[in-house]
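1. Build me a model:
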Amino acid sequence: MEEPIRILYVINALEVGGTEGQLAELISGIEKERFSPYVCCLRTIKDKSSYSLDCPIIALGVSRLMSLQTLIGMLSLVRYLNHNRIAIVQTFFIEGTILGVVAAKLAKSVSAIVVSKRDLGFMLTKRVIWQLKLIYHFADRFLANSKNVKDYLIKKEGVNRGRIDVIYNGIDIEALEKKMQEVSGADIRSREGIPEHVSIVGICANLNRKVKRVDLFLMAAAIVCKYLKDVFFVIIGEGCLKKSLLDLSEHLKIDLKTRFVGSQVNPIPFIRMFSVGVISSDSEGFSNSIMEYMGCGVPVVATDVGGNRELVEDGVTGLLVPCGDAEKMAEAIQVFLDQPAFRKKAGEEGKKVLLERFAKNKMIRDHEFYYASLTKEKRMAFKKKRGKFSA
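-> Below you'll find the model as predicted:
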């Protein structure tokens, strides 16, 4: 029996987030007889309870790249890679990619370096893109989580099309359905002061990022409120923008109909109450929130950006609206609120699509095939190269 392929994932930190959650799902489900996962966090692990990972985890204690600690951490990582005979290194985020790719290139044991890209570079400056382009020369492959992200890598970061593969995010439907039952809708409505008879339109977003455009969601909500009385708006998420968004809801005179419920360890009981789930972002790689909406049978209204079109079939599982257009977003929300039959049908179709194309098990099997093919390619290339030298 062959030894399992050893894979090290390099990530900034194991904080609660979309990328971190997908990585945790992958590690929990990957076939351990064939693959042996390891995790390297750049920063110190403060909260080990965020994700329960069944694999070795190391922390380098690196807080910023331009520091002596980074050099020490990189050399420590090189030794760790060689000592544990790591074959594949996969990196996430800017810092994880810069440090992880260089360390992997210096390690003798590593046969394949994979850079993960999961957004459209909305935070990247020209200087950072230039730095990444230098680092990318040392990577073997790139793994995007949507075709749109792949196109971005080609056009904006100069990666050759032939070096990029796409594996979509996945969601655990069975686990999601169990989470639905943890808190009743009646309890949530009672706690948040939302009457039983009203519809709920909701959004799940990171309130630290302006790119999520929760302000646009509130502006659309204000328009909807002009025409419909029995509707409330729920915002799931926490962050530094919360105060300004609360002020905006008051300015728009919809504060009595909006509920900021904060970050939720389990947002699913809230989402299942939504009549409509909204994504208002100016930029999206591949939205985990949309997958959660669809998994709960909730129709989606989303801005037509990034990978949203790959998830939402316009007019079938949801409605796509132009980026930054509060009027169009409000119209789409009203369509679903005014047409219960269409709303129900779109929710059902969304759940069906999710099961067929974006299930957790499919995501895991796709990664397993990908890793196996990487090591096979490297073995074949090595044999071919050795044959040339022996000749």
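
2. Only C-alpha atoms from now on, for both contacts and neighbour counts.
-> Will do.

3. Tell me where the stretch 1-150 of the chain has strands.
-> Taking DSSP state E, counting those that start in this stretch to define them, one finds strands in the stretch 1-150 of the chain at 5-11, 35-41, 57-59, 88-91, 112-117, 141-144.

4. right, and those - which one's nearest Lys156?
-> Taking CA to CA as the measure, these were each checked against Lys156, and strand 112-117 came out nearest at 12.4 Å.

5. what's the spacing between that closest one and its chain's center?
-> A distance of 16 Å separates the C-alpha centroid of strand 112-117 from that of its chain, computed with CA atoms, centre = their mean, to the nearest Å.

6. how about this one, so we can line them up?
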Amino acid sequence: MKILMLTCQYMPDVFGGAEKQCGRVSKGIQAQNLDVQILTSRQKIAGKAKEVMNDVPVTRLYSPVGPDLLGRWLPFSIYWLLRVLIWAAFNKNSFDIIHCHQGKFGAFVGCCIARLFNKPILIKVGNSNQFMDFNALKAKKVVGPLMAKFVLNTNPTVVAISDVIAKNCKAFGFKHIVNIPNSIDKSLLSSDYTEIKSVDSSKLNLFYHGRLEQIKKVDVLMESFALLACKNEQVHFHLIGSGSCLEPAKKYITANNLQNRVTFYGEVQDPVNFIRQFDIFVNASEAEGFSNSLLEALLAGKVLVSTPVSGASDAIFTEKNGYIAPGFSAQDITKATELGIKLHNQNKGEVAAFSEQLINANFTVDVIAKEYVKLYKKLYGAS
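-> Predicted structure coming up:
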């Protein structure tokens, strides 16, 4: 079987969770002796049209802006759609199954290919509830509802990365839903990493790493830490990443005179090994699909604290490796973090061992790749 991975944008142009998962799963599926290629866009006309990344061939079709933006950029989206359809016409024998990463505009493009060339298609959904991919697509003015209806009528197989997303997709009207979670690559853990000397190991080092955007509720995260800092002199917070919420977070910390108790790092090259020196992962996000940051903290064996977002209950088990806050407020997160601190102080060794077993059973690239291969075989046999 030959698999076409379709994603509107890809690394290194965009380095988000969907792009990371596309790369990991593509390499993992190729290791299962399937032929895999990635089709995406590029925004630089002089950029590479073809290359190999992590042993997987990548084809990039030029689009002046990201093709999934729609709105006032709709002409560019249509332009990329036409380029993809022309590419598919000339290369229809190079793929048997279409695998779309995210159920937004890329899913509409994938369904156009599937209908034109009679190919089976699966769409992996990357977010939940009001932010669920198909809800986001439908919310786009004028064309969004039409595109969402087209995708639904194509009757694709939808891959839900959590139970919450599976329920969202069923409510939207999809009939063929399969649960396959996100993966994590255990080789990301280096055997010779060195800790940063500036981190005070006598402190309780809380951290968050990832995109610092509004949906991640960095403001609530900082408010929660401020509440915790008033109660516990031992805590220090480490914020790793960049985005539009970084500067407001810095201003909030300065205004509350907590400059000596929060460290801002910006983006780091090797986040998985970087976070190994800290103690407790804290996530205040209001919506997720299945957080890559959460999976990376799970891999690092850290105590986990999160709001009750999609994917949290799949990775966090109360009193085993962390706590899920009862709600999304700073007070809720603070209470859950206090429980996480107790767990870290009492059982951090057992936490790491439990999380390792959980990853080995459910989330390794090899485990997830095999689940996708089973699904591909089912779709290919039915086509």
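
7. And the TM-score between them?
-> With the length set by TM-score structural alignment, normalised by the length of the second structure, the two chains reach a TM-score of 0.86; 359 aligned residues with a CA RMSD of 2.4 Å.

8. hmm, back to that, CSV please, covering the strands of the stretch 1-150 of the first structure and showing mean neighbour count and distance to Gly29 of the first structure.
-> What follows is the strands of the stretch 1-150 of the first structure, written out as CSV (neighbours: other CA atoms under 10 Å; distance: least, CA to CA, whole Å):
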stretch, mean neighbour count, distance to Gly29 of the first structure
strand 5-11, 23, 14
strand 35-41, 20, 11
strand 57-59, 16, 17
strand 88-91, 26, 17
strand 112-117, 25, 19
strand 141-144, 22, 19
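
9. Looking at the second structure, which helix is longest?
-> When secondary structure is assigned using DSSP state H, the longest helix within the second structure turns out to be helix 330-362.

10. circling back: quick one, which of the strands of the stretch 1-150 of the first structure gets closest to Lys345 of the first structure.
-> Proximity to Lys345 of the first structure, assessed across those by CA to CA, is greatest for strand 141-144 (30.7 Å).

11. Where in the second structure does that closest one fall?
-> The aligned range for strand 141-144 of the first structure in the second structure is 157-160, by TM-score structural alignment.

12. The matching stretch against the first structure, how far on average?
-> Compared with the first structure after the fit, stretch 157-160 of the second structure shows a mean deviation of 1.2 Å (mean CA distance after the TM-score superposition for the first structure).

13. which residues are in contact with that stretch?
-> Contact partners of stretch 157-160 of the second structure, identified using CA atoms under 8 Å, 6 or more residues apart in numbering, comprise 121-126, 166, 169, 174-181.

14. Turn the strands of the stretch 1-150 of the first structure into CSV, including distance to Ile188 of the first structure.
-> What follows is the strands of the stretch 1-150 of the first structure, written out as CSV (distance: least, CA to CA, whole Å):
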stretch, distance to Ile188 of the first structure
strand 5-11, 35
strand 35-41, 36
strand 57-59, 37
strand 88-91, 39
strand 112-117, 36
strand 141-144, 37
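
15. Could I get the contacting residues of Arg379 of the first structure?
-> In this structure, Arg379 of the first structure makes contact with no residue, judged by CA under 8 Å, 6+ apart.

16. roughly how far is the match of strand 141-144 of the first structure from the heart of the chain?
-> Using CA atoms, centre = their mean, we find the averaged C-alpha position of stretch 157-160 of the second structure to lie 15 Å away from the chain's own average C-alpha position.

17. And stretch 222-241 of the second structure, by the same measure?
-> On the basis of CA atoms, centre = their mean, stretch 222-241 of the second structure sits 25 Å off its chain's mean C-alpha point.

18. related to what we said a few turns ago, any idea which of the contacts of stretch 157-160 of the second structure is closest to His209 of the second structure?
-> When those are compared for distance to His209 of the second structure (CA to CA), Gly126 comes out closest, at 18.6 Å.
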